Every structure is written in C-alpha cells, then in structure tokens.
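Undergrad: I'll drop the sequence and a predicted model, then ask my questions.
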Amino acid sequence: MAQINETAVEQNLNIGIADQDREGVVSILTSLLSDEYVLYTKTRNYHWNVVSPHFNDYHKFFEGQYGEIEVIIDDIAERIRQLGGKAIATLDELKSHARLPEHPGQYPTDREMFANLVSDQESIIRNLREDLEKSDKSFHDMGTSDFLTGLMEQHEKMLWMLRATAPTS
C-alpha cells in the first residue's frame, strides 16, 4: 500500500468513512491512476509509432482508446479528491505507484502492440476486481466500489475492441 501522510488525505472529513479507510481507498486509487497513466502513454506511443498496411485504421483506433483512458484518468483523480486525498501527477510519483510494465526504447510491431495492450487491459481488469472488493469489504466504501465496477466495465469493453481489431496474420 502506498504511503499516505496526513497532508495527502484531509482528516475529519465527515462522509461516513473513517480516515484510515479513506487512506486505504486513496492508496488503491493512486495505484490505479498510475496504471492508467502507463496505459495511456503506451497507447499514445503506439498511435504515434504504428507501422502497418492498416496504419490509418490502427492510428485512429489507438487515438480512440487513449481518449477514453484520458477521461478515466481525470475521473480517478477527481474521485481521489472527493475522498479528501491529493492526486499525484508527476512522472516520478506515477512510476513509483504503477503496477503495469513499461517497455522503454522498444518499438513493437503492430501485432505486438495489440498483444501488449491486451495484456495490460487484462491486468487492469484483474486488479480492478480485487480493488473494488477491497474498497467495499475492507474499507467500507461502497461508492468507490461502484466507481471501480464502472471502470472495470469500461476496460472490459476496451479489451473486447482490442481483441476484435487486432491483426490476425
């Protein structure tokens, strides 16, 4: 769990969730925010660097995906703020909380790009399943659990689209 100090989570916010439980939820959301930034950056990188006979289609497809992730990032940061937390936003902070791998200096083929994004989406979905359960059962925050359920559904749809669009040969 990420270290959250008193300045990172406002104390005595009276919304029916104990301060320590809000700290736990903010920690979950901080890791998710970091993972979403990695996925966003990777998808944007692929948008810029894809080379394929289907370049135009893939270029536009990746743009649509990173656009959806950008909205998700903003929603997560705002959820953190709603809970009295501070949303991290520097690359160093994001990197230190991310669970998804990066691949610096690599320029994969179009097939590898899709495979990497499929793997990352699956990881995010698995983490969301665990995190939403923990938000509800361990930290007594049904609102965040519901929020994470919605994000999981969005990522499941994005995964479906990735699999349906991925090159087969």
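TA: Okay, I see it. All values reported here derive from a predicted model rather than from experimental measurement. Numbers count the residues shown, from 1 in each chain.
Undergrad: can we go C-alpha only for contacts and neighbour counts from here?
TA: OK.
Undergrad: pretty sure Ser31 contacts Lys95?
TA: No - Ser31 sits out of contact with Lys95 when judged by CA atoms under 8 Å, with a separation of 9.5 Å.
Undergrad: With neighbour numbers in mind, choose between the two.
TA: Using other CA atoms under 10 Å, the more surrounded residue of Ser31 and Lys95 is Ser31, with 22 against 17.
Undergrad: which helices and strands does whichever strand or helix holds that one pack with?
TA: For Ser31, the host element (DSSP states H and E) is helix 19-49. The contact analysis (3 or more CA pairs under 8 Å, 6 or more residues apart in numbering; DSSP states H and E) places helix 19-49 against helix 55-82, helix 91-97, helix 110-137.
Undergrad: Apply 10 Å and report the result again.
TA: Contact here means 3 or more CA pairs under 10 Å, 6 or more residues apart in numbering; DSSP states H and E; on that basis helix 19-49 packs against helix 55-82, helix 91-97, helix 110-137, helix 142-165.
Undergrad: putting a second one here so we can go through both:
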Amino acid sequence: MGKGGKEKLKTPTDIGSNAAQTVADALNGILANSYALYLKTKNFHWHVSGPHFRDYHLMLDDQATQILGTTDQIAERVRKTGGTTLRSIGDIARRQTIRDNDAEFVSATEMLAELREDNLKLVEQLREAKDIVDEAKDNATSGVLDDWTDQAEERAWFLFEASRGA
C-alpha cells in the first residue's frame, strides 16, 4: 500500500485508536488461525481413511464450512473498528499459531485429536480477545465472539465424541 494508503482505509469509529489497534490485532490473529484451522480441517476431510470414513468425512466438511463462514465476519469487524486485516497467505502464515500438518498420512484418530486440540486453542484465543474487546467497549465484537466461541466449543465436543472408543 502506498504512502497514505492506510489513511484512505480509515473507518470512523468511537473506539480510541490504541484500543482499536489492539482489537484489530486480536481479531487478525483469530482470523489467521481460522484460515489455518479451515485448511487443516479440509486437508483431513480430503485424506481421512478408515471404517468411519463417511461419518468423519461429512463431519469435517461441515466443520470446515462453519469455520470458513466466520472469516468474513471477523475481517469485517476489524474494518468496522477502523483497522485493516489480512491480505495474503503469507500474512496468515506470519500470524497463525495453530500449526499446519503436512504429514503424508495421519490416522483418523490422530486427525480428530489434533483438530479437537486446535479448536480448543482457538477457544482460548477467543476468550482472550473477549477481554480485549470488552476493555475497548466494543460491544458488537464482544457479542459475536460469544457465538464464535460456542461454535468452536461445539466442534471440539463433536471431535471428542466421535473419537471415543476409536
């Protein structure tokens, strides 16, 4: 972006600039992890194998769709509060804390366990962001964080239950 480009994207907000930047940083971290989790979930969806193939394949596709569905909302919250958001795969890679899995083969049991832990890491990040946005008095972001937390908790629960006895 050229000189002064950030000023051209400035969105009016009543949230103080330091607080808005802190909110944007927290949300951009969540967004990067959401993309990383989305791609890992799709990877496992594409490569799951075994006796529960159909059930796991469908569950992982549903979960990936849900994760991807939050990404636009997250990015738009950043923009609505005056920030700028992710622009590239490289930007995601620099910010993500959920690790990729490039293994040639991962058992279905290991897939479910890894995704469960990743969703729980996302829940932890969402809870931390909740404190940040509440401090900034960003009520709208606070409300949607509750929804995203509930969704991630549900995914972790389903992954846990699907792996019982596996």
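TA: Perfect, thanks for sending it. On a predicted model such as this, the values are computed, not experimentally measured, just so you know.
Undergrad: got the helices and strands packed on helix 19-49 of the first structure as JSON lines, with distance to Asn49 of the first structure columns?
TA: As requested, those are exported to JSON lines (distance: least, CA to CA, whole Å):
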{"stretch": "helix 55-82", "distance to Asn49 of the first structure": "9"}
{"stretch": "helix 91-97", "distance to Asn49 of the first structure": "21"}
{"stretch": "helix 110-137", "distance to Asn49 of the first structure": "9"}
{"stretch": "helix 142-165", "distance to Asn49 of the first structure": "17"}
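Undergrad: Show me whatever sits in contact with both of Ser31 and Lys95 of the first structure.
TA: Counting by CA atoms under 10 Å, 6 or more residues apart in numbering, the contacts common to Ser31 of the first structure and Lys95 are Tyr37.
Undergrad: quick one: stretch 21-30 of the second structure aligns where in the first structure?
TA: Using TM-score structural alignment, stretch 21-30 of the second structure lines up with residues 23-32 of the first structure.
Undergrad: Mean per-residue distance, that stretch versus the second structure.
TA: With mean CA distance after the TM-score superposition for the first structure, stretch 23-32 of the first structure departs from the second structure by a mean of 0.6 Å once superposed.
Undergrad: which one is the residue nearest the centre of the first structure nearest to, not counting chain neighbours?
TA: By CA atoms, centre = their mean, the first structure has its centre lying nearest to Glu36, at 2.6 Å. Across the structure, with CA to CA, 6 or more residues apart in numbering as the measure, the residue nearest Glu36 of the first structure apart from its sequence neighbours is Ile73 (6.3 Å).
Undergrad: Kindly report the same for Asn33 of the second structure.
TA: The spatially closest residue to Asn33 of the second structure, leaving aside those adjacent along the chain, is Gln96, at 4.9 Å (CA to CA, 6+ apart).
Undergrad: what sits against the counterpart of Asp102 of the second structure in the first structure?
TA: Aligned by TM-score structural alignment, Asp102 of the second structure pairs with Pro104 of the first structure. Counting by CA under 10 Å, 6+ apart, Pro104 of the first structure makes contact with Lys42.
Undergrad: Remind me which helix or strand Pro104 of the first structure belongs to.
TA: In the assignment (DSSP H and E), Pro104 of the first structure maps to no helix and no strand.
Undergrad: do you know how far it is from Thr43 of the first structure?
TA: Plainly put, Pro104 of the first structure is 13 Å away from Thr43 of the first structure if you go by CA to CA, to the nearest Å.
Undergrad: Trace Met161 of the first structure over to the second structure, please.
TA: When the two structures are superposed using TM-score structural alignment, Met161 of the first structure falls opposite Phe158 in the second structure.
Undergrad: you'd agree that match is up against Asp62?
TA: No - under the criterion of CA atoms under 10 Å, Phe158 of the second structure is not in contact with Asp62, lying 11.2 Å apart.
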